[in-house]
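# Sequence plus predicted model, see below.
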Amino acid sequence: MGKKAAFFDIDGTLARFNGKELIVPESTSFALKEFRDKGNLAFICSGRPIRFIKEQFEEQSFDGYIAGNGTHIAFKGQPIYHRLIEADTIRYLIKAFDELDISCCFSGVNEGYGYNMDRHRIEEFNAQFREQNYINEQWKAEDIKVNTLDIFYSKEDNIKACQEYFRDKLVFNTHGPHMSADVSFVEWGKSHAIECLVKYLNIKIEDTLAFGDGYNDVEMLKTVNLGIAMGNGVEALKQVSDYVTTDMLEDGIYNAMKEYSLI
């Protein structure tokens, strides 16, 4: 049996951000260590920007990560893939967001670029990062290098209109009452990044598994051999999963790994 590669979403799967710090259940940390001690590989696979992952997770805890909904891949601290959003696409998105009453933040490696974000949103975003602030408020599309984005809205009707407007182009992973969503492009998301990484590592797709809870995890769970939805996950994800485990805070990752004799 070959070594396995497991992919973990962050928010609602690996951890919960309480506004001040990232909370990872002890059982999750234990399961990850035991899984890797057996010679398997563990990767973060998140919509979060690169800097957030680097600041919040110790590199030795994982073998690598997929950030920005598949747009940046790193293994053993070294980047192996990076995908940028073209300036024309940024301008197209901004024009559409103006019509849809949507504000947003484009994210790069170390900095984010806010568009029509209110002060509360900016401060909330910056609070997630140590040392220097993350958000730049003055910028031009042709001058920035970004690979992913988040959107913010004030009414549910706004996000519904946004989903309809971009139905063939974008996937919106909504964050419930926070009235925000991280965004991925239909032509390249977490699933494509996983395929790219396992090819790079020469690992068979039959030896892959993934854990997720959101809409941007649907294709990821369909791509790997064993797709596990968290008990707190969205219904659309549970419907495509091979197994639904308990909630994140109820030892969901640990219980699923025990169920499949991975630890």
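Everything's here; your move.

# When you work out contacts or count neighbours from here on, use the C-alpha atoms and nothing else.
Noted.

# How much space separates Arg121 from Leu170?
Separation of Arg121 from Leu170 (C-alpha to C-alpha, to the nearest Å): 22 Å.

# now do Gly12
According to C-alpha to C-alpha, Gly12 stands 21 Å off from Leu170.

# List the contacts of Gly2.
Ile203, Asp207 (C-alpha atoms under 8 Å, 6 or more residues apart in numbering).

# Is it in a helix, a strand, or coil?
Following DSSP: H, G, I helix; E, B strand; the rest coil, we place Gly2 in the coil state.

# And the strands in the stretch 151-263 of the chain?
170-174, 180-185, 208-212, 226-229, 243-244 (DSSP state E, counting those that start in this stretch).

# Minimum distance to Gly77: which of the ones you listed has it?
Smallest distance to Gly77 across these (C-alpha to C-alpha): 20.7 Å, for strand 208-212.

# Check which helices and strands the closest one is in contact with.
strand 5-8, helix 218-223, strand 226-229 (3 or more C-alpha pairs under 8 Å, 6 or more residues apart in numbering; DSSP states H and E).

# Below is an additional structure, to be compared with the one above:
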Amino acid sequence: MTKYKVLFLDIDGTLVTPDNRIEESTKEAVAQVQAKGIEVFLATGRPLHEIDDLASQLNIRSFIGYNGANAVHKGEDIFQEPLEPALIKRYLTIAEEHNHDAVLYTNKENLFTDLQEPFIQKFIEVFHFHKNQRYTPDIEPAILGITMINLRTEDVSLYENEPGIHLSQVNVEGLTDCYDVIRDKINKGYGIQTLLNYLDIPKESSIAFGDGMNDKEMLQAVGESFAMGNGHPDIFKYAKHRTTDVTDSGIYNGLKTLGLVE
């Protein structure tokens, strides 16, 4: 019997390759740890209503979504932490003044400030989003997360004057002009800590894999943390281990070092 009880997997750049595939070695690794009784969570910045297909491929029913603002365990909603409406108003005002765009996520839809821009269409295509609508202010109390779109590097500071908020660059090829809005107190690490307490699982019995800077807190919240070989250059210092790329059996190879797959 293994001491490990739970495994948290980021999606983009960790579980899913740049062409939106899950490697066969990854599917096999997930199946093997599940057979050992380890609960597998997808831990993502994506909205949970857009990952049903990925979850079904891996027989996964537990999630952390919206960069830690919502957690689900075996189909049961554990918590939701919406953003402050006043913060949303300020961010959208800045975006309008500087010709930026945004997608705001509820637990049902993706709300874009502009659905016609070619860059928005590329974003939707890359992430295979289907439940897309135009943003309207009446939705604000239900917003769980935001991704700012079409920012230059020098624009990031415009959004980082808010206390307890920072932006995290999306680590997906062709979308590095996009940044997730991350709350210091509500992030993937917060989601993991809350779930470990809820499930009564010690930190040392948990494992996580990630590749982007929105995975920083997650990698620090678990006992065994792996940064993917294709990860953001700054993420490696937050992980205990470095594994191979997402396209080179990164999850499988990492779990193999722990003796969890054959």
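Yep, it's here. Just so it is clear, the model here is predicted, and its values are computed rather than measured.

# Now tabulate the strands of the stretch 151-263 of the first structure in a markdown table and tack on distance to Ile135 of the first structure and mean neighbour count.
Shown next, in a markdown table, are those (distance: least, C-alpha to C-alpha, whole Å; neighbours: other C-alpha atoms under 10 Å):
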| stretch | distance to Ile135 of the first structure | mean neighbour count |
| --- | --- | --- |
| strand 170-174 | 21 | 19 |
| strand 180-185 | 16 | 21 |
| strand 208-212 | 27 | 26 |
| strand 226-229 | 32 | 27 |
| strand 243-244 | 37 | 20 |
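
# For Gln60 of the first structure, which of those is the nearest?
strand 208-212 (19.5 Å).

# And the closest one against the second structure, how far off on average?
Aligned to the second structure and superposed, strand 208-212 of the first structure gives a mean residue distance of 0.5 Å (mean C-alpha distance after the TM-score superposition for the first structure).

# Where does that strand end up in the second structure?
Aligned by TM-score structural alignment, strand 208-212 of the first structure corresponds to residues 206-210 of the second structure.

# Which residues does that stretch contact?
With C-alpha under 8 Å, 6+ apart, stretch 206-210 of the second structure has contacts from 4-11, 13-14, 218-219, 222-228, 231, 251.

# So how do I select the buried members of those in PyMOL?
In PyMOL, a selection of the buried entries from the contacts of stretch 206-210 of the second structure looks like this (16 or more other C-alpha atoms under 10 Å):
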select buried, resi 4+5+6+7+8+9+10+11+13+14+218+219+222+224+225+226+227+228+231+251
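
# just the helices in the stretch 1-150 of the second structure please.
24-35, 52-58, 85-97, 118-127 (DSSP state H, counting those that start in this stretch).

# which one of those has the most crowded surroundings?
helix 24-35 (a mean of 17; mean count of other C-alpha atoms under 10 Å).

# against the first structure, where does that helix fall?
Across the first structure, the stretch matching helix 24-35 of the second structure (TM-score structural alignment) is residues 26-37.

# mean distance, the matching stretch to its aligned residues in the second structure?
With mean C-alpha distance after the TM-score superposition for the first structure, stretch 26-37 of the first structure averages 0.5 Å from its match.
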